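Provided below are the primary sequence and the corresponding predicted coordinates.
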Amino acid sequence: MVNSVPAIVIAAPASGSGKTTVATGLMGALRAAGQRVAPFKVGPDYIDPGYHALAAGLPGRNLDAVMVGRERIGPLFRHGSAGCDIAVVEGVMGLFDGKIDMNGAGAASAEGSTASVASMLGAPVVLVVDARGHSQSLAAVLHGFSTFDSSVRIGGVILNRVGSPRHEEVLRQACDRVGIPVLGSLPRMSELAVPSRHLGLITALEHGSRASEAVDAMATLVAEHIDLAAVRSLAASTVSSEPWDAAEEVGETAGRAPVVAIAGGPAFTFGYAEHVELLRASGADVAVFDPLTDGLPPGTSGVILPGGFPEEHAEQLASNSVLLADIRRAASIGVPIHAECAGLLYLTRSLDGHAMAGVVDADARFGSALTLGYRDAVALHDSVLFEAGARVTGHEFHRTVLLESAGGQRDSAWGWQNPSRTADKRVVREGFVQGGVHASYLHTHPAGNPKSVGRFVDACARTELADA
């Protein structure tokens, strides 16, 4: 077997330490130095991988052990890093922070943490430390992180937001005291900040040329202040599994090539690279369209409306009346439609007062509370994606709420235990299953549920045959 591509995991003691700047900058700087870089992000994040893709010139991919299962992390890493010289993996939250009370019960869990993924990959961790307020006590912090879990190796530290040459000198002495090499020291800067909104950074696609400029600035900063040769020398991986293969995951296909239209553009940016690969392996002809300006592609036999920020583009989405009519008609004749989060909002009657497709009997509005967390969900009804009773682990991440009609009847897509920490353990019923429509707030990772992709494409092929 070909040896696994060497990897480096960029982690931090806590969120907000500068992981994204360092990881994205490293990807860009290594690429500029002639390396083919495989970009990865730990966890369910959709936004950081967009910046990673700009920096590396390859699709940003996720390594989420909660969503896809531990057994797929190595294979997905091998698949996403094939043909590359080095992999850079950006962590999530603090190094040892993982899935916490997935459904509101039990103790905190390290499952899915950056540390657990680094251990699965056999890759060293580079700890990015926000140096503001740190001096000699940094030695104690590093000692704790380096000895907390023997399966995780802290291979180096990058000092971020360093205030002065004297400050750097003191910090380096602290690192020397615990024997952890300093790979670089970044000064305090503000011009690299990428604008954020209610769910995190503004996506790279929406940010346009400014995103490219920010990524270039990150790469320049890293190239000037981080020892790239030391990073390359430190990188390693012990993954021995075979690469993930979409065709093996979906098995035999029906031999048809239905056109599956996937919404893209600035309003629908949340998706996993493996989704398209699984669709194609299942026999689909994938066509991307922008709901801000386009109609459905000719011959469409199935529609996928992924996550994103439709609330930021509601007026323009509402103005594309041709597409809204196309979607309504497709739903009315049973064309399979898979809608996640933003896609669900697009199917409602209205979004913040702007007319949407009206497929789902509800109105959506922007809310004040963030709904966030993993969900252990059960499919409540047969659909174009799942059989009733199928179990998945998904993720909610939204600030919008649905206002349904009083007394309205619907088949719910999912059921899960109330994630609240209170004693209320009722089953939450969420989402819509009606005809060929499966619409829900729940994000799922197709690589964790590959058979659902094949099931969807089969339903699209049957629709094509019925309409022929």
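That came through fine.

CA only for contacts and neighbour counts going forward, please
Will do.

Check the burial of Ala388 by counting its neighbours.
The local packing of Ala388 (other Cα atoms under 10 Å) involves 14 other residues.

for it, helix, strand, or coil?
Here Ala388 takes the coil state, with states given by DSSP: H, G, I helix; E, B strand; the rest coil.

same deal with the one 4 residues further on?
For Val392, the reduced secondary structure class is strand; criterion used: three-state DSSP.

Setting aside sequence-adjacent positions, which residue approaches it most closely?
Nearest residue to Val392, sequence neighbours excluded (Cα to Cα, 6 or more residues apart in numbering): Ala377, at 5.4 Å.

Thr400 now?
Phe366 (4.3 Å).

follow-up on the earlier one: what's the local residue count around the residue nearest to Val392?
Count around Ala377 with other Cα under 10 Å applied: 24.

can I assume the residue nearest to Thr400 is in contact with Arg399?
Yes - contact criterion Cα atoms under 8 Å: Phe366 and Arg399 qualify, at 6.1 Å.

which of these two has more neighbours?
Legend: neighbour count by other Cα under 10 Å for Phe366 and Arg399, higher for Arg399 (16 against 13).

my read is the more buried one is in a strand, agree?
Yes - Arg399 sits within a strand when classified using three-state DSSP.

from the chain's centre, how far out does stretch 144-160 sit?
Mean C-alpha position of stretch 144-160 versus that of the full chain (Cα atoms, centre = their mean, to the nearest Å) differs by 25 Å.

Pull up the distance across it, start to finish.
One end of stretch 144-160 to the other measures 19 Å (Cα to Cα, to the nearest Å).

before we go on, here's another structure to hold up against the first:
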Amino acid sequence: MTAGLVISAPASGVGKTTLTLALARAFSDRGLKVQCFKNGPDYIDPAFHVAATVRASVNLDSWAMDRPTIKQLVGRGADADLVLAEGSMGLFDGVAVRGVSGTGATADIAEMMGWPVLLVIDPSGQAQTAAAVAAGLRDFRAGVRVAGVVINRVGSSRHEQLLRQAFADSGIAVFGALPRHAEISMPRRHLGLVQAEEQAHIGCLIGEAARLVNVHVDLDAVLQAASHGTPQPSVHGLNVDPPGQRIALARDGAFSFVYPHILDRWRDAGAEIATFSPLSDEGPDESSDVCWLPGGYPELHAGRLAANARFRSALRAFADTRAVHGECGGYMVLGAAMTDSKGARHEMVGLLGLETSFAERRMHLGYRLAELSAPIPGHRPGARLRGHEFHYSTIIAQPDPPLAVVRDATGAIVEETGSRRRHATGTFFHLIAEER
């Protein structure tokens, strides 16, 4: 069974992604097969994992996925030498109400899979207290084992000495300490990290981070700490059915937010995927029986999408006879209009009446449970879909019949119900799995 580690931290912004990428590349450079995973609903980090390992990375989510699904997805690392699962937020951070198999916390995955945790600790503005924080994380939940720490952003040799002594006194292994002046980090954007494909020098950045950990981290000790206790993968499949036999999938810089496990499930079920680029003024493949527009950053390209008459007319013609579904950004593009951050209004495809605006940013973030009032491709009326919503748009108008009753993780009803009109449907949430 493959050895595994979970890379986590007390909070966001301390360097989990950077360390995960650096370790993945460093071990890959040693000739090891490294399989990465990402805890929670995140599109960006798995793409960076691919850049570091040249292996597909998928999301594991205890709120939206049952244990058989998670174990089945983990099975893709069966031929790897090492699994690195990158956490989200702080180690124990999840939602208040338990979902299918947990709260979405990184700790759920660590306990479920038997992987020990490597903590990234940022001691900025403190010294010995950093060890107290790590000790608290170590002792907080039975079943979650902390293997040790990597200290990130150390201010000086004296600072490092104080930290190492405090961790030693607490019985916590220190695998390495990264100096503050040598920090390597990934650039950020308003919805999180910039997409990997947008970074021309991403390989160089990851390579430099790998060189840094080679100097400052005991890689042999990290590898030895990885646990071989990973359970055998489940034979059960993921609860997501393909929306059609041949799927026209929008795929470019404006439409890139689709979970890798969703595409894998579609292909495993025998579906074909034909990609097209709305930004290049392309329409959906005519031989397809359904069209799917995922989320992404269409608001950054609203003017260009509005001007691409061939794309808009081809999509309208496709929707005359076949189903078209949009998620988040894709849903907004299926709508009547979108106002960008500068206040300019752009006409969209018009298959739905939805109007959205980014002129006044308002964050919509969190898990969603939707009970469908009408079908969407691949899912029947009454189906309970678990997903995640993350965007900054404001609804100006949503005049079409609601697609679903949508609730947040606490069970409260939200206004982002989605819409339906003839063959077109759309949701603000991104599908993760159907509850069955």
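Yes, it's here. The structure displayed is predicted, hence computed values, not measured ones.

quick one on the thing from earlier: before we move on, which element is the residue nearest to Val392 of the first structure in?
For Ala377 of the first structure, the element it lies in under DSSP states H and E is strand 362-379.

now for that strand, which elements pack on it?
strand 350-351, strand 391-404, strand 414-417 (3 or more Cα pairs under 8 Å, 6 or more residues apart in numbering; DSSP states H and E).

out of the ones you listed, which comes closest to Asp176 of the first structure?
strand 391-404 (40.9 Å; Cα to Cα).

that older thread, who's in contact with the strand holding Ala377 of the first structure?
With contact meaning Cα atoms under 8 Å, 6 or more residues apart in numbering, strand 362-379 of the first structure is reached by 99, 102-103, 311, 345, 348-353, 386-405, 413-417, 419.

got it, and stretch 325-336 of the second structure?
Against stretch 325-336 of the second structure from outside (Cα under 8 Å, 6+ apart): 255, 291-299, 338, 347-356, 376-377, 389, 391, 424-430.

before we move on, what about stretch 146-161 of the first structure?
17-18, 115-116, 118-119, 123-132, 145, 171, 180-189, 226, 234.

again, but for stretch 215-235 of the first structure
Applying Cα under 8 Å, 6+ apart, the contact partners of stretch 215-235 of the first structure are 6-8, 21-22, 24-30, 51, 54-55, 86, 123-124, 155, 158, 183-186, 192.

Can you tell me what Gly50 of the first structure aligns to in the second structure?
Structural alignment (TM-score structural alignment) places Gly50 of the first structure against Ala47 in the second structure.

same thing with Ala281 of the first structure?
Match for Ala281 of the first structure (TM-score structural alignment): Asp268.

Span of stretch 405-419 of the first structure from start to end?
OK, stretch 405-419 of the first structure end separation, Cα to Cα: 24 Å.

one step back: and the strand holding Ala377 of the first structure, which residues are buried?
Residues of strand 362-379 of the first structure classed as buried by neighbour count (16 or more other Cα atoms under 10 Å): 362-365, 373-379.

what sits against Gln165 of the second structure?
Gln165 of the second structure neighbours (Cα under 8 Å, 6+ apart): none.

Within the helices and strands, which one has the aligned partner of it in the first structure?
Gln165 of the second structure maps onto Gln173 in the first structure, with residues paired by TM-score structural alignment. Taking DSSP H and E as the criterion, Gln173 of the first structure maps to helix 165-178.

now the contacts of stretch 325-336 of the second structure: which count as buried?
255, 291-299, 338, 347-356, 376-377, 389, 391, 424-430.

From Met332 of the second structure, how far out is the closest residue to Arg345 of the second structure other than its chain neighbours?
Leaving out its chain neighbours, the residue that sits closest to Arg345 of the second structure by Cα to Cα, 6+ apart is Thr339, at 4.2 Å. Distance of Thr339 of the second structure to Met332 of the second structure, given as Cα to Cα: 10 Å.

If we go by neighbour counts, what in stretch 247-256 of the second structure is buried?
247-256.

want to throw those residues into a markdown table with secondary structure?
Output for these, formatted as a markdown table (three-state DSSP):
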| residue | secondary structure |
| --- | --- |
| Ile247 | strand |
| Ala248 | strand |
| Leu249 | strand |
| Ala250 | strand |
| Arg251 | coil |
| Asp252 | strand |
| Gly253 | coil |
| Ala254 | coil |
| Phe255 | strand |
| Ser256 | coil |
